[in-house]
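Enquirer: predicted structure and sequence below. I'll ask about it afterward.
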Amino acid sequence: MTRDRVIYYRDERSDDFAAVTGTSVLPDGYEYERGTLFRALSFLLYRVLATPVAALHSRVFHGLRVYGKEKLKESRGRGIFVYANHTLDVGDAFFPSVAMFPRRTFVITGAGSVTFPVAGRLAPYLGALPLPSSRAGYRDFLAAVKKRLDERACVYVYPEAHIWPYYTGVREFSDASFLYPAKFGAPVYAATTVFRKRRLFAAPRCEVYIDGPFLPDESSTVAENKSRLHAKARAAMLSRSLLSDCEYVRYVRMT
């Protein structure tokens, strides 16, 4: 990020402006499901440590406000998928647990989230579900996602995949990740982060708007539902993104 807060990009689908990135390869045989001790420590770390820290950081540093949480009640007793725009490094790690509270939230991530030397060891305890790097790991990954749904948790997805700090639009993303709700028949929500001016701070306030639920059609095929859910979630995100009233970082396409 340059001093005048301009970022130049070539491809909105592949350029990544995260502060730190890890390896993109998940080791074969990665264990998504672990024993009783892991689950107990995961619960304690998530509820006692991570959630309060996330709430404090989000309020203090980003002035976070969440709108539309009442819509989540329509899916009470069911596991859900939430799709969000990927606009902050630390914020996007913290916002899901705050926006979805008190529902337990798991975030589908790249392999980098669990391969960092220190933070990577903690990430699985805090809800990271890394994407497999090979077909061999895909079955275990899907089984882990299904188990979280059966536990009535929230599975949080950043379909844009790469972080663009403070980007006010919604980048192009495929319908690939919408296979999960289409396959498992789960409700879908959109959670759109927008940026609003603050009087006393240069950095804008973050507001998250929740829309949905968007439901799979039982009479349609998985492929049809995947496409339909993608279209509905993306339309909601595009509409909400128009609420941003400032451009803290300007993005310019390189020619």
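Expert: That came through fine. Numbering: from 1, shown residues only.
Enquirer: when you work out contacts or count neighbours from here on, use the C-alpha atoms and nothing else.
Expert: Noted.
Enquirer: which helix runs longest in the protein?
Expert: Secondary structure of the chain per DSSP state H: the longest helix is helix 222-241.
Enquirer: show me what it is packed up against.
Expert: If you count contacts as 3 or more Cα pairs under 8 Å, 6 or more residues apart in numbering; DSSP states H and E, helix 222-241 packs onto helix 179-184, strand 188-196, strand 205-214.
Enquirer: tell me the angle of it relative to strand 205-214?
Expert: Counting by axes from the mean of the first three to the mean of the last three Cα atoms, to 10 degrees, helix 222-241 lies at 150 degrees to strand 205-214.
Enquirer: contacts for helix 222-241, please.
Expert: 83-85, 168-170, 174-176, 178-179, 181-183, 188-194, 209, 211, 214-217 (Cα atoms under 8 Å, 6 or more residues apart in numbering).
Enquirer: stretch 161-174 too?
Expert: Here stretch 161-174 makes contact (Cα under 8 Å, 6+ apart) with 12-18, 85-89, 110, 159-160, 194-195, 230, 237-238, 241-242, 244, 247-251.
Enquirer: can you flag the buried ones in those?
Expert: Neighbour counting with 16 or more other Cα atoms under 10 Å marks 16-17, 85-89, 110, 159-160, 194-195, 230, 237-238, 241, 244, 247-251 as buried within the contacts of stretch 161-174.
Enquirer: which strands or helices does the helix or strand following the longest helix of the chain pack on?
Expert: Per DSSP states H and E, helix 222-241 leads on to strand 250-253 as the next helix or strand towards the C-terminus. If contacts are counted by 3+ Cα pairs under 8 Å, 6+ apart, strand 250-253 sits against strand 6-9.
Enquirer: list the buried residues of the strand it packs on.
Expert: Quick answer for strand 6-9 (16+ other Cα under 10 Å): residue 7.
Enquirer: any idea how far that strand is from the chain center?
Expert: Relative to the mean C-alpha coordinate of its chain, strand 6-9 is positioned 23 Å out (Cα atoms, centre = their mean, to the nearest Å).
Enquirer: before we move on, back to that, how about the longest helix of the chain: buried residues?
Expert: Here helix 222-241 shows 222, 225-230, 232-234, 236-238, 240-241 as buried, counting by 16+ other Cα under 10 Å.
Enquirer: circling back to that earlier point, got a ChimeraX select line for the buried ones in the contacts of helix 222-241?
Expert: Burial among those is assessed by 16+ other Cα under 10 Å; the matching ChimeraX selection reads:
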select :83,84,85,168,169,170,175,178,179,181,182,188,189,190,191,192,193,194,209,211,214,215,216
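Enquirer: want to compare, so here's the second one:
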Amino acid sequence: MKLKQKVIYYKDELNDEFAFDNIKPRKIGAEYKYVYNSIWKKFTRFFWYRIFAFPIAFCYLKLAYRHKIVNRKLIKQAKKTAFFLYGNHTHNMCDALIPTMVSVPKSVHVIVHPNNISMPVLGAITPSLGAIPLPDDMDSTRNFLKCIETRVRQKKVITIYPEAHIWPFYTKIRPFTSLSFRYPVQYDVPTFCFTNVYRKRKFSKSPQIITYVDGPFYPDKNLSTKEQREDLRNKVFNAMTERSKLNNIELIKYIKKEDNTVK
């Protein structure tokens, strides 16, 4: 089935955002509570994550995109420890769901832009689903870092989208910094990555999504802390770039503005 290709023009690969354009992000200040210890909050986490979201996510991914995961068995190597999971950021809905499918039965938390907890109705639920919003000031940064430490100590999975911004159905890997790789270096835990690839389907307007898992990657203790972050970043970037070559459909063509006459 032949589809009309949409075109998006961009200026900046590091900062342009093509999702959540109409949402005003909530300010994450010192008052934002990242970690709850009450029995009620633990129950709501279990309910929204395991009872509500997981079966819906599984069915949605299978029915809408015939979702398939390749190499999920690699995750078993880290079943007794926390680990960090990095992925490409190309779908506003599926990117919230796929880390859970990759990491099951381990519980997943996802570092997100404040937009994700600012949405009407759903924004109130996403923290129970594992959303960890990026902080806006020094006080909230301290709370954010304590939250990361707590989740590592609890042997959870922490997902990071190092590209930071969603580019729907993008088929390459955008450049990203080594900043977010400070966490697996600091806590000396494994790093995995996943790459969502879009494949053409004969009788459907929507593509198949195949998720390829790679890793584990570990910090090289023979290097300085900064070099360890760069080394991990390069391993993840190279693995994801190689997997991205398996895309065989481009639903949206992205063109840099300076390369054309668009104003």
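Expert: Structure's in. What do you need? The shown structure was predicted, so the numbers you read here are calculated from the model rather than taken from an experiment.
Enquirer: re earlier: chain center to the longest helix of the first structure, what's the gap?
Expert: 15 Å.
Enquirer: read off where that helix ends up in the second structure.
Expert: The aligned range for helix 222-241 of the first structure in the second structure is 225-244, by TM-score structural alignment.
Enquirer: give me the mean distance between that stretch and the first structure.
Expert: Comparing stretch 225-244 of the second structure with its match in the first structure after superposition yields a mean distance of 0.9 Å (mean Cα distance after the TM-score superposition for the first structure).
Enquirer: what's the match for residue 209 of the first structure in the second structure?
Expert: In the second structure, residue 209 of the first structure lands on residue 212 (TM-score structural alignment).
Enquirer: surely its match and residue 67 touch.
Expert: No: taking contacts as Cα atoms under 8 Å, residue 212 of the second structure lies outside contact range of residue 67: 11.0 Å.
Enquirer: for the closest residue to residue 214 of the second structure other than its chain neighbours, list the residues it contacts.
Expert: Distance criterion Cα to Cα, 6 or more residues apart in numbering; nearest residue to residue 214 of the second structure, sequence neighbours excluded, is residue 193 at 5.3 Å. For residue 193 of the second structure, the contact set (Cα under 8 Å, 6+ apart) comprises 85, 86, 87, 213, 214, 215, 236, 239, 240.
Enquirer: aligned to residue 193 of the second structure, what sits in the first structure?
Expert: The equivalent of residue 193 of the second structure in the first structure is residue 190 (alignment by TM-score structural alignment).
Enquirer: do residue 91 of the second structure as well
Expert: The equivalent of residue 91 of the second structure in the first structure is residue 88 (alignment by TM-score structural alignment).
Enquirer: the closest residue to that match other than its chain neighbours - how many residues pack around it?
Expert: Nearest residue to residue 88 of the first structure, sequence neighbours excluded (Cα to Cα, 6+ apart): residue 165, at 4.9 Å. Using other Cα atoms under 10 Å, residue 165 of the first structure is surrounded by 21 other residues.
Enquirer: what distance do you get for the aligned partner of residue 165 of the first structure in the second structure to residue 89 of the second structure?
Expert: Superposed on the second structure with TM-score structural alignment, residue 165 of the first structure falls opposite residue 168. Separation of residue 168 of the second structure from residue 89 of the second structure (Cα to Cα, to the nearest Å) stands at 8 Å.
Enquirer: what do you get for residue 34 of the second structure?
Expert: Using Cα to Cα, residue 34 of the second structure is found at 23 Å from residue 89 of the second structure.
Enquirer: ok, residue 24 of the second structure next?
Expert: 20 Å.
Enquirer: which parts of the second structure are helices?
Expert: Ranges of helices in the second structure, per DSSP H, are 39-46, 54-65, 94-103, 122-125, 138-153, 182-187, 225-244.
Enquirer: need those in CSV (columns: distance to residue 204 of the second structure).
Expert: Conversion of those to CSV gives the following (distance: least, Cα to Cα, whole Å):
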stretch, distance to residue 204 of the second structure
helix 39-46, 35
helix 54-65, 9
helix 94-103, 18
helix 122-125, 29
helix 138-153, 40
helix 182-187, 40
helix 225-244, 21
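Enquirer: out of the ones you listed, which is closest to residue 202 of the second structure?
Expert: When those are ranked by proximity to residue 202 of the second structure, the top entry is helix 54-65, at 12.6 Å, counting by Cα to Cα.
Enquirer: equivalent range in the first structure for that closest one?
Expert: So helix 54-65 of the second structure sits over residues 51-62 in the first structure, by TM-score structural alignment.
Enquirer: show me what that stretch is in contact with.
Expert: Residues contacting stretch 51-62 of the first structure (Cα under 8 Å, 6+ apart): 64, 65, 91, 94, 95, 97, 98, 203, 204, 205, 206.
Enquirer: most centrally placed residue in the second structure?
Expert: Nearest residue to the geometric centre of the second structure (Cα atoms, centre = their mean): residue 161, 3.8 Å.
Enquirer: surely that residue touches residue 89?
Expert: Yes: the pair residue 161 of the second structure and residue 89 qualifies as a contact (Cα under 8 Å) at a distance of 5.9 Å.
Enquirer: how close does the match of residue 193 of the second structure get to residue 18 of the first structure?
Expert: 22 Å.
Enquirer: can you pull the contacts of residue 154 of the first structure?
Expert: Neighbouring residues of residue 154 of the first structure by Cα under 8 Å, 6+ apart: 79, 80, 81, 82, 100, 103, 104, 105, 106, 148.
Enquirer: ok, how many other residues are close to the nearest residue to residue 159 of the first structure once chain neighbours are set aside?
Expert: In space, and not counting its chain neighbours, residue 159 of the first structure is closest to residue 173: 6.0 Å by Cα to Cα, 6+ apart. Using other Cα under 10 Å, residue 173 of the first structure has 16 neighbouring residues.
Enquirer: what's the spacing between residue 173 of the first structure and residue 227 of the first structure?
Expert: 12 Å.
Enquirer: likewise residue 64 of the first structure?
Expert: 31 Å.
Enquirer: residue 196 of the first structure too?
Expert: Separation of residue 196 of the first structure from residue 227 of the first structure (Cα to Cα) stands at 31 Å.
Enquirer: likewise for residue 184 of the first structure?
Expert: Distance from residue 184 of the first structure to residue 227 of the first structure, by Cα to Cα: 15 Å.
Enquirer: what's around the aligned residue in the first structure for residue 112 of the second structure, how many residues?
Expert: Using TM-score structural alignment as the criterion, residue 112 of the second structure maps onto residue 109 of the first structure. Other residues near residue 109 of the first structure come to 21 when the count uses other Cα under 10 Å.
Enquirer: repeat that for residue 98 of the second structure.
Expert: Other residues near residue 98 of the second structure number 20, with proximity taken as other Cα under 10 Å.
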